[in-house]
Every structure is written in structure tokens, then in C-alpha cells.
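In: this one's structure only:
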């Protein structure tokens, strides 16, 4: 396996706010704390050393309970030690882990914990996966792609996805090209989706020290209760996040999230809906639930689990219940955290270091050979189809497809014509200029026709090129945002280990992972089996 690092900016796949953050542009420094370098973690450890012992105790109690049904589990007692810290990533509960980048997040987080352990041996570092169990956007988690086929979970269940019963996924398991016992066990034996995700993540990464946390818990929410009450009775989060958002937008950036006056959902079985304040009353949207201030505060005191933070407050909730040093996120997540620093300062909670996850394009041996045969580089594969096709034909063709010299000659001729015209009648300048423009436009059109004609001559090679790009960039997007890890894992059981070996959590580059030698033709067999099952 060969690993080539590309600058993220060269891929054209990342927003300016994200790129400027990793470039440490001075104008963004007010919106975060310590930038993620190995040396800066010493400062972050000192900042988080005041994490309350009681919060550690509650965390350990909750984890013991959440893992109670698993036969093997991590040693949570280390989290009671004031010298133990965590590094965290989070994501929705996509079925079968969803797109590749979810796995990339997990491996980046585990590798970061390993790097910190080597650099600061006097402390303990635990990688944590925050499961977005309270999220209710079922459509976003309901499908995954394997070998070009989309699998979708059809259900009538509603509310927080972590509470949904996953046994319906048994039908998807039946039509997979191979049995995947880790998912069969999780989806068919676990009571809800949160338990199922914890189960398979523990089977896949538990041996690497990964701990999964479910925030949908009454004991954890009770630690968050002061913020819940503040959110219901004031607009601090809205005011602070709105102010920061405006400051970032004034710098010319697009922001990711929009704060609300109340950044909480009301959560019950089959229900997660926004809380809004109308006059003196608190209403739960799309329901008949209406409360006075006294009533809703009483419910919060008795049942804090019924209050679910949205994207504005979830990061704060995470940092209140975890002795966390850094959050590992993608190109959309890191920017929205930048909008929230003022909220952390208001509640006197240390702001974590924001660490971009690792990014990768995985090129198997067959696709590597196709690229070599076509003479295209990895960098060129990130280009759009028009530029890729045009450049390929120009490079491959033996004919001259540009009329640059001819255009220069026309320009020279019209300089002479204009000179003669001005001697006769100065008002002819516009007419001469218009004729020149007309002829040059005609040459541009002829140039395009030459290009298209030559593309037809190389139609087979161009189709092969675009077919290769479609394999590496499914649906025109980065591979990691579409393909599932099983695309590679079923064919190569060492897939995870290769990622662990080549991912550097503190190197913010795009990793091109290329197989050096041809693997067994296992993937083709899987595709054939899949076609038969269709």
C-alpha cells in the first residue's frame, strides 16, 4: 500500500472556512482555543484538568450500564482518574456505519489517542465515539451503498433514531453479497439502534480502546440541567451564537448552522420536536403539548432526559459530561464549532481543540492499473469531467486542437485594419472592433468543434477515463462520502489495519491510498453474487 498526501486545497472539495482554519489564518483565531498540535495538547490538558470528579463518576456509572449487555467491554474505571482524558468524534447512527468517512473518523480518533499516549505517557487517553442517538433525521441514516447498490431501511418508526428497533434490517442482511456476522448480531439481537451501534462498534474497534457513549441518558442529562434551565428562561445561546455567526460571515465566510431562541427539542418515545416560546407559553411543535414556564421547568427538574439539545447546544453537552481534549470532525463540523466559542465562555466550559478527521481516496490495484494505462494522475482525477476530458484529449491527440496562433494572427491583422480605418474615419473604430470580436468568437467555436471531433476519435479512451472517475468518485462526490467500508473490507480483512498504519491524525492532508499489487479477484465474485440476488 502506497500513501500519497495531497494538500486539501488542491482537491477543490473543501469550503474556504475549513481550509482557512487548518491554515491558521489570523482572522479566525478569536473563534477557537488552542490549534491542534502535539505540543498544544499540554496546554489543553491543563485547561481540562479542572473537570469535576463527580462528572467522572456519573460517566463511569452510565457507561457500565450502557455496556452491561456486552460480553466484552473496556475498563471504564480509568475514567475516574483525574489524569485520564478522552478525545472524541461523533456521528449519526447510519445503518451499516454509512459512508466511509465515519470509519475514517473513528480511526483518526483512535490514532490520536495513541499519539497522545506516546507523547504524554504520564496521562491516559481514551478514544470516544459520541453516538447521535437523539437525532431524528431518519432519512439521513436510512441507507448505505455497497458495490454500487443502494440499500434502504423502510420503517414507520419515528422519533429519536437511537430508540428505534433495528430488527427490520434483517431483510437487508439477507440480500447482502456476503454474510456479515458483526451486523447480524447487532441488528437481530439488540433491542434498539443505539445498542446495536454500540455492539458492532465494540466488535470492530473495542480492542483498539474505543468507547461509545449514548447521551440519551437521564443521569447525564442531569449534569446538563443548569444549561437546560438557562436555555428555557433566557436566550444566551442564541444571542452569543448569533453574534459570532455574524462576525464570521462579516469576514466573507458561509456558516453552517443557525441558532434558535430555544435550542432544545422535547424528547419522548416516538417524538422529538422543537420547543418554541409563544408569549408566556412553551409549545412543542407538531403536538398539542403546551406548558407554562413553571410547568416546563418542573418537567426539566424531574425528567431532564426529555430535553434534547440541538446542534447549537450538543457540543456543550458533550464537553460538560466528558473530560474531553479534542473533537475530531469533518469539513462541515469543524466550521460550525467555530460559531459556538462564545457559548462555552458564557458557561465557563473549556473549548476543545478542533481536529480535522483524516481524508482518503482508496484506489485498488485494478483501478490503479487503469489510471496508469490512461496516463492520468491522481491529482487530475479531482478535476471536473469537462476539464478532465479536455486535458486528456489534448495530451493524447497528435493533432493541434488550439487555434492560439491563428487568433494572434487575426489580432495582428485587425491592428493594421484599425490603423487604416482611423486615418479615413475615426468613427469606424467600433465597427472594426465588432468584426474582430465576431471573427475571434467564430474561432472559439471552431476550436470547441475541433475538440469535440477529436474526443469522438478517442471516445473509447474517454469513456474509460470517465468510467474510472465514476468508480473513484461515485455520484460525482468524494468516494468517502458515498462508498461503505464493506466495499473494501469484504475483499481485504486488513483494510482497517492499512488505515491505522497510514492515517496521521495531525497531518491535515488528503491521503491517496493505492494498492501496490493485484488482490484476488474477490470483488468481482461479490458483484456477481449481488447481481444474482437482485
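Out: Looks like it came in fine. Predicted model only: the values in this text are computed from it and were never measured.
In: rest of the way, CA atoms for contacts and neighbours
Out: Will do.
In: Quick check: the gap between the residue of the chain positioned farthest from its centre and residue 417.
Out: Going by Cα atoms, centre = their mean, the residue of the chain most distant from its centre is residue 424, 66.8 Å out. As judged by Cα to Cα, to the nearest Å, residue 424 and residue 417 stand 11 Å apart.
In: okay, and the common contacts of the two?
Out: Counting by Cα atoms under 8 Å, 6 or more residues apart in numbering, residue 424 and residue 417 have no shared contacts at all.
In: what about the nearest residue to residue 196 once chain neighbours are set aside, distance to residue 198?
Out: Nearest non-adjacent residue to residue 196, counting by Cα to Cα, 6 or more residues apart in numbering: residue 186, 4.5 Å away. Separation of residue 186 from residue 198 (Cα to Cα): 8 Å.
In: Below is an additional structure, to be compared with the one above:
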């Protein structure tokens, strides 16, 4: 079941009307001064400070893990959707830099397309939340990998960040700050105290949100969906950071992280001295986000849409309305080499992103010598089989279905043989093979859609018009950004 169809069945808020209905809700009373102090420390541009005033109207929020050079381009597409929607209703656009996430394998790689080759930098990051990982040990390696780009004022500014999450926040400010984007790092010293009250409430009834999550998961399963979140018996929705970040369990009035046990009093003392050490799990994070921010709209990707759909009970538990949900923009950036190849073969970029090699083979069929003849012979064989089936049906009507299945099998085998023939011919044609591999590097690097691999600043650093094209793109749906 598609995420949006499930959301409709669950009655979750979607669309601009729902967004407007949720404007005007107040966030944390200390939000503006805390966020102002954070932006001052980051030396944010004037447009970001001007956007603070729009928080009184409400916020459209997006978020993503803290990544090198901003992470994959989808980070910028989420931010663009939030900015576009916020501008339309007079609200602020906020980007939640997920600094509490400790899955460093997802953020330690930086992939760039340099001189038409895919190059990768992989940093040996420690298994800590991104907000705890200092940038200093890796700054020199990053500068060397980025080469001349490291001297660009926007990148140089971002490289002054103290942590990986601050590097990400500065990238957002450097490239999107002039549009008024407000980065929000929940582990920042100025912002983490905003969650103290919510964490205290969660500790007072530590299983309630997990149980609400499980109840909603059962409802989704009954409707035919596949809920991605579920809590085991005794599991809370809170992580505790000690030498590692571990999920807390609760039984008999005592908490445990699997290594040692804690009383509620001990956890409250940890919370008092360093509120950033207690952090919400996925089943609670959006709710904490909206306890601090006056969120009216929430921009998500398809996978996030599925887990946010489970959280209506957790929102109700904390006395919050769910925000209006919006799927982010999907985009393909076309640099001139890829655009020329797609034009040569009359191939749609989205067809290649979704079909890869099969789409390319389909587009070049007419180019390959001798292929059309084989294709026509197979089509003639299909027509002969169809005629034979009609004759058999006239002799014995019960043979119609067996002949139809027979023709379908022959047709499927024929298509597979054609694919093998195309691939074999392609392997012997160095030019076509080169074109296919070049398109893969541009549009399907590492076998993934471009937006999940390359950072958008890579395009902005190479093409001055890239940010302008993004700004002109629709808030949602699909876009092709043709550069150069």
C-alpha cells in the first residue's frame, strides 16, 4: 500500500488547506531567543534572522541526517519544499539537522562526480551521534578532497563548523540561508534545553508512547499496511548516551540500557546537567520536534511518510495536533554531458533513473545493426502462434486458455532473448557501452538515484544557475533541473 493511500485511510492531514488550518500554534516559549543565539554563533546571514519573525505565523519543517557537504541532494529538495510552502503561507521554513542519529555508516561517505568520474571520500567516523563528532580531525582530508571548492567562501564558512552536524547546518545556511532557511540542531547547546520538559514528561510514564505506537501499528496492519516501527515489551522511546547511544527499557520502576540500571532520579539528574544525552527514538522524534517548533507542515520522503503515519497516538498523548504532511520534491539534475546523451537516444531522464540499463537498451534498439530484423522475426512468430491458437480454438474451444498461456510464455522468453541479444551487442560496441556507463555515473551512481548519492552543492559550485533553477522548481512532484 502506498504511503499516501495509507495516510488517507488513517485520516492523516495532508495538503495546503490542512497546512493553513494549523498555522498560529505556538512553539516553545524560549524557542526564538534560543534559535537566535544559535544563529548568531553560526554567523547566519541576515535573511535567516528575518525569518525568525515568521515563526509567530508557524513553521514548515523538513529534516535529514547531518551529512558531508550537506548529504545527498534530497536534503536540499526537502529544504526547497519547506521553503516554497512556507513562503506561500507566510510561515518560517525550518530544517531539522538530525544530529542525534548515530548511524555513521550512512553519513561518513562523500561522493562527487569530478572530471566525469565518481570519486568517494570515506571518513573513519566514530560510532557517535553526528552532534558529538568533531570536524577538526577530518577537516584537512575534506579540504584536500574538495580541492579548489574548499576555497569557495560558502564551503570555507561551512568548514569552520566544530562538529559534523554544525558543518551540515552551515552548508544549509551558506547555500539556502538567503532564502530564509532556519537550521535547527537539537544537540546544539542553545537548543537542547528546549526538550527538557518533554523528556521529563516522557520519563514520568516511559512506556506510554511506545504502547501508543504499537496500538497504531496494529491498526495499520489491520488496514493492510506494513508499519515499519514497533516497540518490544518494556522498550521506551528514549535513547541514553553514555559510551554509546542505547535504547532504554523500563520494568518495575527501573530503567536499563542493557549495560547498567538507572533510577528515574538518576536520569533526571543526567537530564538536568546535559539534556542532549537523552534523545528520542524514531517513534518520538517528530513529536519532540513539534513540541519545540510551531509546526504546521512536515515535509517527508516516502519512507518517512510510512513511519510518521504510525505516530498519531503519540501526538495525541502529548496533546499535539499532527502537522499537515507533504512529500518532498524529487529532482534530477542534468549536466550537459548527460543531457546530450539523453537527447541523442530520445530517452527521458526519469525513465533512465527508474529503468536504468533496461531503459537504455530499449532506447537504442533502433541503433543496433540487425536487431530490428530479429525483433520482427519474433513478432512474426507471435502472430503465427496467435493464428494457430485460433485454429485450435475452432477445433476445440477448451484449448483457448492453454494456447493463451503458451503464447504468453513464448512472448516473455522472446523479450528475455532480445534483452540478452541487446546486451551482447552492446558489450561489443564500445561507444554505446561508454554512453551507458556515463549516464549511470550521472544519473544512477552506485545503482541509486542521483538524488540519493551526490550532494546538491556539487552542482551549485559547478553551475552558478543551479540554486536559481531549484528555487524555480515546483514545491512537490518531479522536476528536471537542466544546467549549462
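Out: Okay, I see it. In this text the structure is predicted, and so the values were computed from the model without any measurement.
In: quick one: the strands in the stretch 1-150 of the first structure?
Out: Using DSSP state E, counting those that start in this stretch, the strands of the stretch 1-150 of the first structure run over 2-7, 84-91, 124-131, 143-146, 149-152.
In: Make a markdown table out of those strands and add mean neighbour count and distance to residue 28 of the first structure.
Out: Listed next are the strands of the stretch 1-150 of the first structure as a markdown table, based on neighbours: other Cα atoms under 10 Å; distance: least, Cα to Cα, whole Å:
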| stretch | mean neighbour count | distance to residue 28 of the first structure |
| --- | --- | --- |
| strand 2-7 | 14 | 20 |
| strand 84-91 | 23 | 22 |
| strand 124-131 | 22 | 26 |
| strand 143-146 | 20 | 36 |
| strand 149-152 | 14 | 40 |
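In: want to throw these into CSV with distance to residue 373 of the first structure?
Out: Output for these, formatted as CSV (distance: least, Cα to Cα, whole Å):
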stretch, distance to residue 373 of the first structure
strand 2-7, 18
strand 84-91, 39
strand 124-131, 41
strand 143-146, 26
strand 149-152, 27
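In: and of those, who's closest to residue 387 of the first structure?
Out: strand 2-7 (19.2 Å; Cα to Cα).
In: and the closest one, what does it pack onto?
Out: With contacts taken as 3 or more Cα pairs under 8 Å, 6 or more residues apart in numbering; DSSP states H and E, strand 2-7 of the first structure sits against strand 509-514.
In: after the strand it packs on, next one along is what?
Out: Using DSSP states H and E, the helix or strand that follows strand 509-514 of the first structure in sequence is helix 522-533.
In: got the contact list for stretch 93-102 of the first structure?
Out: So stretch 93-102 of the first structure is in contact with 91, 103, 131-133, 140-145, 161-162, 183, 193-194, 197, 359, 479-485, going by Cα under 8 Å, 6+ apart.
In: Please repeat the previous calculation with a cut-off of 6 Å.
Out: 141, 144, 480, 481, 482, 483, 484, 485 (Cα atoms under 6 Å, 6 or more residues apart in numbering).
In: Go ahead and measure how far that stretch is from the middle of the chain.
Out: Distance, stretch centre to chain centre, for stretch 93-102 of the first structure: 10 Å (Cα atoms, centre = their mean, to the nearest Å).
In: quick one: the helices in the stretch 101-250 of the first structure?
Out: 138-141, 170-174, 181-189, 193-205, 218-223, 225-233, 236-250 (DSSP state H, counting those that start in this stretch).
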